[in-house]
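Asks: Have a look; sequence and predicted model below, questions after that.
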Amino acid sequence: MEKHMVAITYRTIGGQIEVFFFPGPTPEEVVKQYQQLIGTPILPPYWALGFQLCRYGYRNVSEIRDVVERMKSAGIPQDVQFSDIDYLNQYEDFSYNNDSFADLPQFAKDLHNNYSMHLTLIFDPAIEVDYAPMNRAINADAKFIQWPRADLVPTDTQNRYPLIKNTSIMLGKVWPVRNVAFPDFLDTEPKTNNWWINEFMLFHNQVEFDGAWIDMNEPSNFGTKFRNSTTSTEKDDNAPDLECPKVGNDSKWDLPPYETQASFFYGNDGHLEGKTLCMIGKWGRNKYYLYDSKSLYGWAESFATHKAIRNATGKRGISISRSTFPSSGKYAGHWLGDNTARWEDLRSSVIGAQEFNIFGIPYVGSDICGFGQNTTEELCLRWQQMGAFHSFSRNHNDKNMAPQDPTRWTTVAAAARKANLFRYRHLPYLYSLHFKASLFGGTVVRPLFFEFPADDFVHQISYQFLWGSSMLIIPVLESNKTTVDGYLPSTATWYSLYDAGYGQKAPNGNSTFSAPWDSLIPVFLRAGSILPRQTPAQTTVLARKNRFEIVIGLLNDVGNGHSIANGELYWDDGDSIPPADLSTHNFHSFIFSFDATSQNATFIITKTKTATNLPLPALENIEIFGYQWTPDFSTATLNGNSTDITTLSTYNSTSQILNITASGLINLNNGGSTWTFVLANNLPIQTTTHTNGGGSAEKTFTILLGFFILFFVI
């Protein structure tokens, strides 16, 4: 066996290094072991798995209403509408513009009551130092990042603001007209976080928002420079630049003995304080230098905002953070930052989502269609198709660019509608993946090598990914393409879940798959899997009322002529705040198993946990791929009692797709813990070889007997 040596070299100027070894042996188990250390990820509310829309540059509420109406008229499922900093009064947190956004409180109510939708608003950490929230902060003894000594305070700037005139608060410059301060979210006392929570509650009393988008929290600052510098980025005299010590002992924090890679990136004039605060700044009630702890700022704000959004709304809510750190996933999701409308950014977002799942932040996605630069019709279409398979699925762009909501192009609207309807139909499966990750750890979107580590070829694949272990997605990531090359691991059997050859076995190995603009991108179901799904609707609130469905991909000829599949479902109210121990939360969980032979098929549902006062829709549709026998619908029984499925159920002997449909087929609220559905078969039919994309379908399944892989994270 070939051995590979790995060497890592660290060059440090202080501190200590702690190394943790996670033995696996599988990659997925490595992530779970890592999350035993940092904590399992947050369970998002169900609505947060719906499609979301935003742009920087909405001029007023009327403009936002118009786009919501256009989306609805186009039949494109949407659950969340965002507003960027446009809604703020002079860009000040916990405010809204009483002119152009005067209707924001009513709009929030209308989203809830008339559209069954939700509202997420942006909140920056930079607090303007001359208005009511700062006054309440001072009165509450909340703390902010500060200078370590009074002699370092630039009193000429500080004296402009009566509220903080005699403090050591470090003043920066961000979006507000006047200077800003940065809350001390590492406050060793609860006062700062309690003030932050209270501000959220006060503002929610004005505008009933549901989610928080926390941006600029590296922390980001405009115009930072060294003292005595001859250059300035000041726009006006209302907010002087922050200046950091350049000479003497105090300069060592921003001018360490060795420059960092980030400093090199910005050239000879790049230093640690660039675009942020002075590294000499202190927080944690004057306990920590930013030099040692700056990377924790976004994490600390996520921790505080997680509590704030739940206290303000009384519901689960969600926070999306730009800056993250190990264990941020316990408190917030993440978007991949301000990208650009380029094909390479579309490709990198596929990788980014997989990486952040490995980092323990599975609720992640990119700015669909690109944030900067004007997107194109084709790029936006392909990004909408791919982005429908990221947990956080949001279209967002810059105000200086043309609007890019899906309704701008007829083709993009059609592609977004198709992709979102597929997503919404399979949300019970996606939600179950998130539920399991929150309960036990692990990933939601994962690389192929997580499931097939013994397949050397998948280690070369970056641009395909999986939902859990059972759904494989191959996005189109290049221009002028109506096909896409993809790889289906040979140690599994795959069924098409998209337009081309729906329900048919797909060829293993490398293939070229059809992917025209008006089709779903190639999506495949792994044989042996049962996925819960639900009839889709315009929003998740409406979809959750629809019937449950099941799709089964049979793993055929597994010993003694059996064909089998297994799956599971986790289901709660989707919105209530779960306890710290999620296992004690009020939720249903089910295990599905299917076993068929030439004589009969048996589908068993076992309830492993029962929620109280949480009724479930009936399971009314079971779709089965790879069914090799002709069923006798008249023989169907449920728990030993005859059940009529003859009216709507169908079987196609050519496609080998069995569709069992009946109103109220399985009532999951009947108080039982096991449902056994049995259907007899007639004589076996002659099977044929089907083709898809030019290759013949496999009729055999190779069982991977075992593997051992050493995979570690440092």
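Replies: Okay, I see it. Since the structure is predicted, the reported quantities are computational estimates derived from the model, not experimental observations. Numbers count the residues shown, from 1 in each chain.

Asks: When you work out contacts or count neighbours from here on, use the C-alpha atoms and nothing else.
Replies: Noted.

Asks: Tell me where the stretch 301-450 of the chain has helices.
Replies: 343-358, 377-387, 410-425, 427-440, 448-451 (DSSP state H, counting those that start in this stretch).

Asks: Okay, one more to line up with it:
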Amino acid sequence: MFGKMKNFKVDKNIIKIKYEKLETKITIINSSTVNFFVPNFRKNQKSNAIENLIVEPCNIDVLKQDSYIEITTDNLVIKIYDEFKVDIYNKKGKIICEDYRGNRDPFIKNCAGRLDIAAQEGHKPTEHMDYKVFIPKKLENNTYFYGFGEKTGHLNKNGCHYINWNTDDPSPHGETYEKLYKSIPFFISMKDEEAFGIFFDNTFETHFDLGKENSKYYYFASVDGNIDYYFIYGPGITEVVKGYTNLTGTTPLPQLWTLGYQQCRWAYCPESNVIDIAKKFREKDIPCDTIYLDIEYMDDFRVFTWDNKKFPNPKKMIKKLKDEGFKLVTIIDPGVKVDKGYKIYDEGLKNGYFATDKNSIVYTNWVWPGNSVFPDFMNSDVRRWWANNQRIMLDYGVSGIWNDMNEPASFNGPLPDDIKFNEDGNIVEHKEIHNVYGHMMDKATYEGIKESINKRPFVVTRAAYSGTQKYSTVWTGDNQSTWEHLRLSIPMLMNLGLSGFSFCGTDVGGFGYDCTPELLSRWVQVGAFTPLFRNHTTIYSRDQEPWAFDKLTEDINRKYIKLRYKLIPYLYDIFYKGERDGLPVIRPLVLHYQQDDKTYEINDQFLFGESIMVAPVLEQGKKARMIYLPKGDNWIDYWTKESFEGGQYIIKEAPLEICPMYIKEGSIIPNFPELSYIGEKDIKTLILDVHTVKEGKFEYHHYQDDGESFEYKDGKYNLYSIKVNNSHKLNITIDLIKNGYNKIYDEVQINLNGTNKLVRKFENDKVVVNIDKN
């Protein structure tokens, strides 16, 4: 494909290598991140995921050796050969990523039977596929793969094959599903405690084979497009995630209320039903901040409209909800009903804002409204128009927008590959932009909300691409009320986090099918630690609200929803730090315990931040479970306060009302007092759960701002340093080290090791506590 190297040119961080048939470009982004680009489809390099690429000045040496070009940075040695073969070494000379030189050789499948008969029952062979872009890498034993967003299956993806093609499939998802709603062409590879990431920034249908085809190699490939991928060196997984989110963006700090409990179903209507749901939450003393309206609130499914029979006065209803502490979030789909006289359709048609077929005729397909057209979100004028339309809902008092069906989904077959989109003068086809259609819709929605209310936008999306985390929270789509889907959700959420999507969640209780009391009880125990904590179910299922079953189920829901509200300041701190370092809320144990090989494939435990480990029960009827405590730290049972040394397996009794939780020794967990909703009362006491170590020091930073505006970006926030020194005496010092927000705490309450409660007033922005250990 490339031929032999002819010559090369160096211009600061860019090395261009001319081959017999193609020219390649290598850009050193920084000493640990390198971009490899070949314009085999389009000359210009463009990205929908990376918007503000910063190429850092760094030490680079480029030498011509006998058979290769050697590029050296402070952390890497890259050797480039004929045919654009690439091998990457660490500074010690150990090869960490090697191109595969052998022939493509799929495993032999002995198919001696009647394939025609098998096909009649639906059994189909896996088809071998040739790709226009194909990058094979050598696969070593003991290699682990993580990432890829919301793909089903286990945490470690070794041996799997995945396809990135955003797909609306309402059937129950299992481990064998290769594609779902999101396309995140990023993965992390780890071997011998050394990790790197690869981000394949190609929006066509991409394929990733992690040794399924042949255990000698893994590959990433595409049906079309350019070779355009980033190598991101660790060696720690934390450094890889930071490097990847440095490229594609970190999850921004959300509004505080969005971290509360959220209730949804298809569909709460009419208005009296919505008011009744809200009333029950308050009567039953179950905290809740948000209620959603699904598609039934619209006038015949026309987006940006209301059904005036079901909702005669939306503004009045929303104000009534707000007076009780509830925010309302409404669904918006991209499909615009074909209907003369309907403002959105008329405007879009007049201005040429809809995608067209190959004959330049506006393309239509069937979605919820019936015959529908699709906004061309690749066009900046269309995005501005869509952004301005958000004001229609916001002026009613709506607090957030839920983007659904934006793969885009369609009922009369998928959109053809050759549907045309106008990317600001550059005509592109659907096969190229399908995977970023939802991403661009989310960007328009985010920008519209931000401009309208000047608060941090709350956008929820089903479809996404790398970088969508800058604009929207995500959920894992139409799951089912089954134990299998509860189990699958844990590695899905962990891998979403590793893929940059910190603000993520599932439909708690399951969307399709009927939930059971036990399943909802166990699922809400997971949901309490999920960044997006939303119970959602379908129109045909039985009721799934916390009180819909029996008293025990209601009590368990109340217990864990209240626990969630107690932990919100800790969660908010994680988001504050995550906007800066890219690390997610939900984390696999391997992220912080890479030196402990027992953590590499744990699918049913996760870290909530760095200090809390959750080990939920995920099987029907189970009342105890085995838990692994990572090596290097001691762990405290949240419920019993018993301490355990790390590096061992333990058995934990877990009756239905108990979700096993462990606090890392040497942790500080800020708490809220009991609340029915965020903003119910001014919080003037900083409550801290302090879990000391036997000997030593540790520190924590707690963040405080107004919980909604962008003023924190201008320095209007408070930062408290909490230092603990446990030596001859136990010394705890709380300092207000950044005073930029006008509401500071009056006092601090220290809950020491779950027993002693100490209350002290702030004096000169400082609290010092000394305790004699005797």
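Replies: Yep, it's here. Fair warning: this is a prediction, and the values are worked out from it, not measured in the lab.

Asks: where does the TM-score land?
Replies: Scored against TM-score structural alignment, normalised by the length of the first structure, the superposed chains reach a TM-score of 0.75; 559 aligned residues with a CA RMSD of 2.1 Å.

Asks: could I get the helices of the stretch 301-450 of the first structure as CSV with mean neighbour count?
Replies: Formatted as CSV, the helices of the stretch 301-450 of the first structure follow (neighbours: other CA atoms under 10 Å):
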stretch, mean neighbour count
helix 343-358, 21
helix 377-387, 24
helix 410-425, 22
helix 427-440, 23
helix 448-451, 22
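
Asks: Can you add distance to residue 332 of the first structure and give these back as a markdown table?
Replies: Formatted as a markdown table, those follow (distance: least, CA to CA, whole Å):
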| stretch | distance to residue 332 of the first structure |
| --- | --- |
| helix 343-358 | 12 |
| helix 377-387 | 19 |
| helix 410-425 | 22 |
| helix 427-440 | 12 |
| helix 448-451 | 24 |
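
Asks: Which one of these lies nearest to residue 496 of the first structure?
Replies: When those are compared by CA to CA, helix 410-425 sits nearest residue 496 of the first structure, at 13.2 Å.

Asks: who touches the closest one?
Replies: For helix 410-425 of the first structure, contacts defined as CA atoms under 8 Å, 6 or more residues apart in numbering pick out 50-51, 74-77, 377-378, 380-381, 384-385, 388-389, 406-407, 517-520, 533-537, 540, 543.

Asks: do stretch 385-393 of the first structure as well
Replies: With CA under 8 Å, 6+ apart as the test, stretch 385-393 of the first structure has contacts from 48-52, 333-335, 353, 362-366, 368, 394, 415-416, 419-420, 423, 430, 445, 467, 475-476, 520-521.

Asks: corresponding residues in the second structure for it?
Replies: Here stretch 385-393 of the first structure aligns to the second structure at residues 525-533, judged by TM-score structural alignment.

Asks: okay, how far is it across that stretch, tip to tip?
Replies: Terminal residues of stretch 525-533 of the second structure lie 10 Å apart, using CA to CA, to the nearest Å.

Asks: do stretch 93-102 of the first structure as well
Replies: Stretch 93-102 of the first structure end-to-end distance (CA to CA) = 16 Å.

Asks: which parts of it are buried?
Replies: The neighbour-count check on stretch 93-102 of the first structure (16 or more other CA atoms under 10 Å) flags 93, 94, 95, 96, 97, 100, 101 as buried.

Asks: Specify the local secondary structure of the aligned residue in the second structure for the third one.
Replies: Right, residue 95 of the first structure. By TM-score structural alignment, residue 95 of the first structure lines up with residue 305 in the second structure. At residue 305 of the second structure the chain is in coil, as set by DSSP: H, G, I helix; E, B strand; the rest coil.

Asks: Same question for the one 4 residues further on.
Replies: Judged by three-state DSSP, the three-state class of residue 309 of the second structure is coil.

Asks: if I look at it, how far off is residue 271 of the second structure?
Replies: 9 Å.

Asks: Understood, closing this out.
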